[in-house]
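1. below is the sequence, then the predicted model.
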Amino acid sequence: MAHTPIEDDSAGNSPITTPEEEVIMDETEEQGSDEEMDEDENEEDLVVSADKVEIIAGAHSDQTAMTFAFKEEDHTLGNSLRHMINKNPEVDLCGYSIPHPSEAKMHLRIQTTENTTAIDALKKGMDDLYDLCAHIRQTYEQELAKGDFERVDASGDSKMV
């Protein structure tokens, strides 16, 4: 099976690119510090590096069905992203697989209705997953700030803080 690498630019940043359209996804290669993540509430779309995601070649004329290969990813991202993408009513099928346990690679297959493309469904799924994680983080930090929790030490004894 042939693989189509994502086009790379000289700065080392590259968007996912198809022959007909260029899409920049909201995903980062590495997670920044807490301060960096909180800096800009209205973040712009970030570029996915060519060494992170590639589109596995198939019928190039059919933009509604594509397989994406995510490098250095596993079930954590695969299952979460699959769930978020499947919630989109424009998606007919979304599934993921790990081709081989010794390979650090995850394949994500997306098939959509004629109303959208697989790339758009992936972008929406990534945006939705990012928003969900941001909400969970914000809620956790708010509850933690209240200080209404128990501490459990190594012996199993708990005390209110």
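-> Perfect, thanks for sending it. Just so you know, these numbers come straight off a predicted model, no measurement behind them. Numbering: from 1, shown residues only.
2. every contact and neighbour count from this point should use C-alpha atoms.
-> Fine.
3. so the most centrally placed residue in the chain is in which element?
-> Geometric centre of the chain, nearest residue: residue 126, 4.3 Å, by C-alpha atoms, centre = their mean. Following DSSP states H and E, the helix or strand that holds residue 126 is helix 118-146.
4. could you pull out the buried residues of that helix?
-> Neighbour counts over helix 118-146 (16 or more other C-alpha atoms under 10 Å) mark 118, 119, 120, 121, 122, 123, 124, 125, 126, 127, 128, 129 as buried.
5. what's the fourth one in contact with, if anything?
-> Right, residue 121. Going by C-alpha atoms under 8 Å, 6 or more residues apart in numbering, residue 121 touches 85, 88, 90, 91, 110, 112.
6. now, those residues that are in helices?
-> residue 85 (DSSP state H).
7. would TSV of the contacts of residue 121 with neighbour count and distance to residue 29 be doable?
-> Formatted as TSV, those follow (neighbours: other C-alpha atoms under 10 Å; distance: C-alpha to C-alpha, whole Å):
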residue	neighbour count	distance to residue 29
85	27	20
88	16	25
90	17	27
91	22	26
110	24	22
112	23	26
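8. second one coming, line it up with the first:
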Amino acid sequence: MNAPDRYERFVVPEGTKKVSYERDTKIINAASFTIEREDHTVGNILRMQLHRDENVLFAGYKLPHPLQYKIIVRIHTASQSSPMQAYNQAINDLDKELDTLKSAFEAELAMHSRDY
């Protein structure tokens, strides 16, 4: 078969950064973040979290090619913020939200496992 190993899709090779940042030279307060070894799952949830920020004017992502295991997230912010601040805030907010979801799931699981 011509497809690469599944392992390659998710493990970041040694010496490769998970996230790289590239500032846009044509648009003020715009940048691209390349996130290695991720797909639509992370791209879409990150894009939606960025849209919740009132200082974000544009947030989108793309997969450059189906055989390249990375996404490119593009962020354009108002002058009160920067793309790096918006990205970091979105990641922190998602981390808190997922911790809350995990805690609620574990509480429900513990409650239902006592019933059996």
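-> Yep, that arrived. Being a predicted model, the structure only gives us computed values, none of them experimental.
9. wait, which of the contacts of residue 121 of the first structure is closest to residue 61 of the first structure?
-> residue 112 (14.0 Å; C-alpha to C-alpha).
10. for that closest one, what are its contacts?
-> Applying C-alpha under 8 Å, 6+ apart to residue 112 of the first structure gives the contacts 64, 65, 90, 91, 92, 93, 118, 121.
11. rerun that using 6 Å as the cut-off
-> Residues in contact with residue 112 of the first structure, defined by C-alpha atoms under 6 Å, 6 or more residues apart in numbering, are 64, 90, 91, 92.
12. quick one: map the second one onto the second structure.
-> Pointing back at residue 90 of the first structure there. In the second structure, the residue matched to residue 90 of the first structure (TM-score structural alignment) is residue 55.
13. isn't its match right up against residue 78?
-> Yes. With contact defined as C-alpha atoms under 6 Å, residue 55 of the second structure counts as touching residue 78 (5.2 Å).
14. quickly note the distance from the counterpart of residue 54 of the first structure in the second structure to residue 87 of the second structure.
-> The equivalent of residue 54 of the first structure in the second structure is residue 20 (alignment by TM-score structural alignment). Taking C-alpha to C-alpha, to the nearest Å as the measure, residue 20 of the second structure falls 12 Å from residue 87 of the second structure.
15. what number of residues lie near residue 37 of the first structure?
-> 12 (other C-alpha atoms under 10 Å).
16. the helices in the first structure, which residues?
-> When secondary structure is read from DSSP H, the first structure shows helices at 34-39, 75-86, 118-146.
17. quick check: which of those helices is nearest to residue 105 of the first structure?
-> Among the helices of the first structure, the nearest to residue 105 of the first structure by C-alpha to C-alpha is helix 75-86 (9.8 Å).
18. and the contacts of that closest one?
-> Under C-alpha under 6 Å, 6+ apart, the answer for helix 75-86 of the first structure is 94, 95, 96, 125.
19. any chance of JSON lines for the helices of the first structure, columns distance to residue 49 of the first structure?
-> Converted to JSON lines, the helices of the first structure look like this (distance: least, C-alpha to C-alpha, whole Å):
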{"stretch": "helix 34-39", "distance to residue 49 of the first structure": "19"}
{"stretch": "helix 75-86", "distance to residue 49 of the first structure": "17"}
{"stretch": "helix 118-146", "distance to residue 49 of the first structure": "14"}
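20. which of the ones you listed sits closest to residue 16 of the first structure?
-> helix 118-146 (8.5 Å).
21. equivalent range in the second structure for that closest one?
-> Counting by TM-score structural alignment, helix 118-146 of the first structure corresponds to 83-111 in the second structure.
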